[in-house]
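>>> Predicted model, plus sequence, below.
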Amino acid sequence: MSGQAGGGEAVNLDTLSVQQLSQVKKQLDEELEHLTTSFTQLHAAQSKFRDCLRCVQQQDGKSSALQEGKQVLVPLTNSLYVKGSLSSASHVIVDVGTGFYVEKDVKSAAKFYEDKTNEIGANVKDLDSIIQGKTNNVRVIEEVLRQKMAAAPQQQAPQA
């Protein structure tokens, strides 16, 4: 029986001691926890980009309703808004990451958010397959551990 080690090389699990198997399982559990956290964060980011895309698409469809000078609430944080006035109905400010903002027309902003959503979606899919592989590795290691633990008392009984 063999499984995958962290480096991608095949290891015969039957040759490992119970302590070594426990160490490998612990390492895989830690990796799974980290990957699952990353997976959740990627989903949250994808959701935010989808919301931004939806807002930009709505503005594109209603650009005649939005007029320059119109009073709007500008979000400073998730729960803090300030009054402002719309300076352009055809342009938006896009957060491109690490504190940088770029002015884009509505169509370019929609494309930007669509591309980001698709890119993150691909990363989520790749990460999901990695998580499934690691989960399968943990199951295999747990099964080998169970077998070795069950065999250990049987090996000690004839010696006594």
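That came in fine, so what should we check first?

>>> Every contact and neighbour count from this point should use C-alpha atoms.
Fine.

>>> could you pull out the strands for this protein?
2-4, 10-12, 71-75, 81-85, 91-97, 100-105 (DSSP state E).

>>> Identify the single longest helix in the chain, thanks.
The helix that spans the most residues within the chain, counting by DSSP state H, is helix 106-159.

>>> ok and it relative to strand 100-105, angle-wise?
Helix 106-159 and strand 100-105 are oriented at 130 degrees to each other (axes from the mean of the first three to the mean of the last three Cα atoms, to 10 degrees).

>>> Put this next to the previous one:
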Amino acid sequence: MASSKGGGGGGGGIPLERMSVEQLRALKEQADLEVNLLQDSLTNIRTATTRLEIASSALNDLSLRPHASKMLVPLTASLYVPGTIDDSQKVLVDVGTGYFIEKTMAEGKDYCERKINLLKSNFDQLVEVASKKKNVADEMAVILQAKMKQLASTSS
């Protein structure tokens, strides 16, 4: 498997086949680390998308409730307090870093949908990058294994 790639920018343009075993190991470790970081990012995006989809579903459920209906309001994951819906057409949207913005129900739903679409787009782009990085790491592993066999056969 011949390649003239430099290993994702870390090889300085040197073909992988001409690198030493130590250089290949270092590049492979770096590529594996990057793949793991990308996988973690993909997991975080999936989690954020799921949370936004749950929030969007909650907004739909909330919009169907009549004025002054009683409900349980979550304060934490395991603590709920009784509450009454005052105005089901206004919601507070958490826009990050502790900031909340009052929006209409339609604006809240639109916000969730836009964020979900953005995260899905980012997810798709990240999958593509992770796939390319994984292919480069796999190519390095094959070349490294071939070099190790070659070294073992010449030393015996």
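In hand now; what should we look at? Quick caveat: nothing in here was measured; it's all calculated off a predicted structure.

>>> right, and the strands of the first structure - which one's nearest residue 153 of the first structure?
Ranking the strands of the first structure by proximity to residue 153 of the first structure (Cα to Cα) places strand 10-12 first, at 22.3 Å.

>>> Average separation of the closest one from the aligned part of the second structure, please.
Compared with the second structure after the fit, strand 10-12 of the first structure shows a mean deviation of 2.8 Å (mean Cα distance after the TM-score superposition for the first structure).

>>> so who does residue 73 of the first structure touch?
Listed by Cα atoms under 8 Å, 6 or more residues apart in numbering, the contact set of residue 73 of the first structure reads 81, 82, 83, 84.

>>> Out of those residues, which are shared with the second structure?
Of the contacts of residue 73 of the first structure, the contacts whose aligned counterparts also meet in the second structure (both residues aligned by TM-score structural alignment, their matches' Cα atoms under 8 Å) are 81, 82, 83, 84.

>>> Can I get these in a markdown table including distance to residue 9 of the first structure and neighbour count?
Below are these laid out as a markdown table (distance: Cα to Cα, whole Å; neighbours: other Cα atoms under 10 Å):
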| residue | distance to residue 9 of the first structure | neighbour count |
| --- | --- | --- |
| 81 | 53 | 12 |
| 82 | 56 | 10 |
| 83 | 59 | 9 |
| 84 | 59 | 13 |
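
>>> From the centre of the second structure outward, give me the first residue you hit.
residue 42 (2.4 Å; Cα atoms, centre = their mean).
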